[in-house]
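Engineer: Below is the structure, and that's it, no one-letter string:
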């Protein structure tokens, strides 16, 4: 029995080793697939446009990083010469931050009302919010654009942000979280004389902070990656976002593209969302995995 048990344990250990090796090999391959294009953009941003234009794919850094990033930040490049990446980054940062904060604020209050207040039509409002998840952006974008035009909100930061700050997904997530809060919390707040507003700020918000942090990261990246709506609502170059600006820097046909500046701009465009993820990763992971309230 001892020999058989030892043999079985040895086979189990070898199987675990094989599974670990296969898992790590797959993980490394996946990382390389995702990271290699980013590495090429980073390396390409340090070479001259001629080097990249010849079809060479340099794998080592070049000597022109400072000049390329200075041009991208200060004056732009390609068809967007004169529109610096610094301004587009600021526009994107402001838009993404306002979208994330606005979505969270509206979702928190709407989920609070649906979860804790009893009024006629409460579930009707919830399902109306939920149904909007089934409508693709393309279905809503033309009517939304017409509303913005009628309100005179084209070519404005308000026009960029306001149509995007409602979030059925965040409302659903906050509602589900609020439903897990014990009724004793509500009863204790009533005994202490806390009204709905005080209960919201003193009890619900502290309990929701990890969820808020996780959603902020997701919603910030959502706002940062917006392309179709900013392309439609803005034609003023001073309000261009970095994602739209990048595509407009690339000429069509036989146009000579400054690929070094374009790649430098692409690298700069990655910095804010990566920074947000790195700064908030601890709260982000807790918000996604924490189940005990």
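Structural biologist: Received the coordinates, thanks. Treat the numbers as computed from the prediction; the structure is a model and nothing was measured. Numbering: from 1, shown residues only.
Engineer: all contacts plus neighbour counts: C-alpha atoms, from now on.
Structural biologist: Noted.
Engineer: Contacts for stretch 220-231, please.
Structural biologist: 92-93, 95-97, 99-100, 141, 160, 240-241, 243-244, 273 (Cα atoms under 8 Å, 6 or more residues apart in numbering).
Engineer: now stretch 139-152
Structural biologist: Against stretch 139-152 from outside (Cα under 8 Å, 6+ apart): 154, 159, 163, 229, 232, 233.
Engineer: Could you measure from the residue nearest the centre of the chain over to residue 274?
Structural biologist: The centroid of the chain falls nearest to residue 221 when counting by Cα atoms, centre = their mean (1.3 Å). Here residue 221 is placed at a distance of 9 Å from residue 274 (Cα to Cα, to the nearest Å).
Engineer: helices or strands next to the helix or strand harbouring residue 103 in the packing?
Structural biologist: Taking DSSP states H and E as the definition, residue 103 sits inside helix 85-116. Packing partners of helix 85-116 (3 or more Cα pairs under 8 Å, 6 or more residues apart in numbering; DSSP states H and E): helix 65-74, helix 122-131, helix 157-161, helix 168-179, helix 209-224, helix 242-249, helix 259-289.
Engineer: Reformat these as a markdown table; add distance to residue 43.
Structural biologist: Shown next, in a markdown table, are the helices and strands packed on helix 85-116 (distance: least, Cα to Cα, whole Å):
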| stretch | distance to residue 43 |
| --- | --- |
| helix 65-74 | 9 |
| helix 122-131 | 45 |
| helix 157-161 | 33 |
| helix 168-179 | 38 |
| helix 209-224 | 24 |
| helix 242-249 | 18 |
| helix 259-289 | 9 |
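Engineer: One more to weigh against that first structure:
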């Protein structure tokens, strides 16, 4: 039984509030910086209240950008990042679902070995095999393309492992009942396994979407055309201008806009995300 002690309850809430303030305060400073004019943050004084240039700064970044940074307008980079994040998340989930389904429900030689070969690839992320991966992509002529940006990142041993562990909890009686009712492998997968995996899919989609959204090293290698720049690449270019001081008010506006899509995904899928992480019975 948990005792109700007012002091401990107050202390717990105080620690939680302090933690929230520590996390939120830098984000608030970035938002404040994005609403002021050029040079406000270079004077040595950090304003703590929003300025009058919010609409002007955000509109300028979305439609014009910073020409000296060599990056296109932000809406192009946001669109590229959104396409890449969705393709990576959806591609990883589809491939992982099918591979886990084959490993668990189909009897074929060396299926356990096939699973462990997939699982061992966790020790070989893109950063480790980046040179041969880049050579393959270049030889196939996939540089400066959405296929080249997403295809090498689609396979996921982690998602395959998670779906496999969930599929192992499905009772054999359910599969036998579906077979008696005349359901083939695809119908069993579509009508039974996919609805049961809904919360797991939602949780993984949030994680994988953010994983695709924040990709920096791989897009930096395979893109030389500014039309395919991602928003993370764009922010790096904005903050590292060769001539003069960075225009921090515009950089912070880009940061706030880049943060918006992942936050919206987490907010709208929060219920399914938490349910998929903590639910033990379907």
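Structural biologist: Arrived safely. Being a predicted model, the structure only gives us computed values, none of them experimental.
Engineer: Between the helices and strands packed on helix 85-116 of structure 1, which one is closest to residue 116 of structure 1.
Structural biologist: helix 168-179 (8.2 Å; Cα to Cα).
Engineer: List the buried residues in the helix or strand just after the closest one.
Structural biologist: The first helix or strand that comes after helix 168-179 of structure 1 along the chain, using DSSP H and E, is helix 183-191. By 16 or more other Cα atoms under 10 Å, the buried positions in helix 183-191 of structure 1 come out as 186, 189.
Engineer: Would you mind giving the residues in structure 2 matched to helix 183-191 of structure 1?
Structural biologist: Aligned using TM-score structural alignment, helix 183-191 of structure 1 spans residues 172-180 in structure 2.
Engineer: How far off centre is the matching stretch?
Structural biologist: Distance of stretch 172-180 of structure 2 from its chain centroid, counting by Cα atoms, centre = their mean, to the nearest Å, is 36 Å.
Engineer: how far apart are it and its match in structure 1?
Structural biologist: When structure 1 is superposed, stretch 172-180 of structure 2 averages 0.6 Å from its matched positions, counting by mean Cα distance after the TM-score superposition for structure 1.
Engineer: Go ahead and name everything in contact with that stretch.
Structural biologist: Contacts for stretch 172-180 of structure 2 (Cα under 8 Å, 6+ apart): 184, 188.
Engineer: if you set the cut-off to 6 Å instead, what comes out?
Structural biologist: The set of residues external to stretch 172-180 of structure 2 that reach it, using Cα atoms under 6 Å, 6 or more residues apart in numbering, is empty.
Engineer: Repeat that for stretch 100-117 of structure 1.
Structural biologist: 165, 166, 167, 170, 171, 174, 175, 216, 219, 220.
Engineer: which of the contacts of stretch 220-231 of structure 1 count as buried?
Structural biologist: For the contacts of stretch 220-231 of structure 1, buried by 16+ other Cα under 10 Å: 92-93, 95-97, 99-100, 160, 240-241, 243-244, 273.
Engineer: nearest to residue 255 of structure 1, of the residues you listed?
Structural biologist: Closest to residue 255 of structure 1 out of these is residue 244 (18.3 Å), distances taken as Cα to Cα.
Engineer: which non-adjacent residue is nearest that closest one?
Structural biologist: Nearest residue to residue 244 of structure 1, sequence neighbours excluded (Cα to Cα, 6 or more residues apart in numbering): residue 227, at 5.9 Å.
Engineer: do residue 143 of structure 2 as well
Structural biologist: Nearest non-adjacent residue to residue 143 of structure 2, counting by Cα to Cα, 6+ apart: residue 222, 5.2 Å away.
Engineer: The helix holding residue 103 of structure 1: average distance to aligned residues in structure 2?
Structural biologist: Superposing on structure 2 and averaging over aligned pairs (mean Cα distance after the TM-score superposition for structure 1), helix 85-116 of structure 1 comes out at 0.4 Å.
Engineer: so where is that helix in structure 2?
Structural biologist: The aligned range for helix 85-116 of structure 1 is 74-105, by TM-score structural alignment.
Engineer: Give me the distance from stretch 174-184 of structure 1 to the chain's centre.
Structural biologist: On Cα atoms, centre = their mean, the centre of stretch 174-184 of structure 1 falls 26 Å from that of its chain.
Engineer: Now check residue 168 of structure 1 against structure 2: what is it aligned to?
Structural biologist: For residue 168 of structure 1, the aligned residue in structure 2 is residue 157 (criterion: TM-score structural alignment).
Engineer: aligned partner of residue 212 of structure 1 in structure 2?
Structural biologist: Under the alignment (TM-score structural alignment), residue 212 of structure 1 maps onto residue 201 of structure 2.
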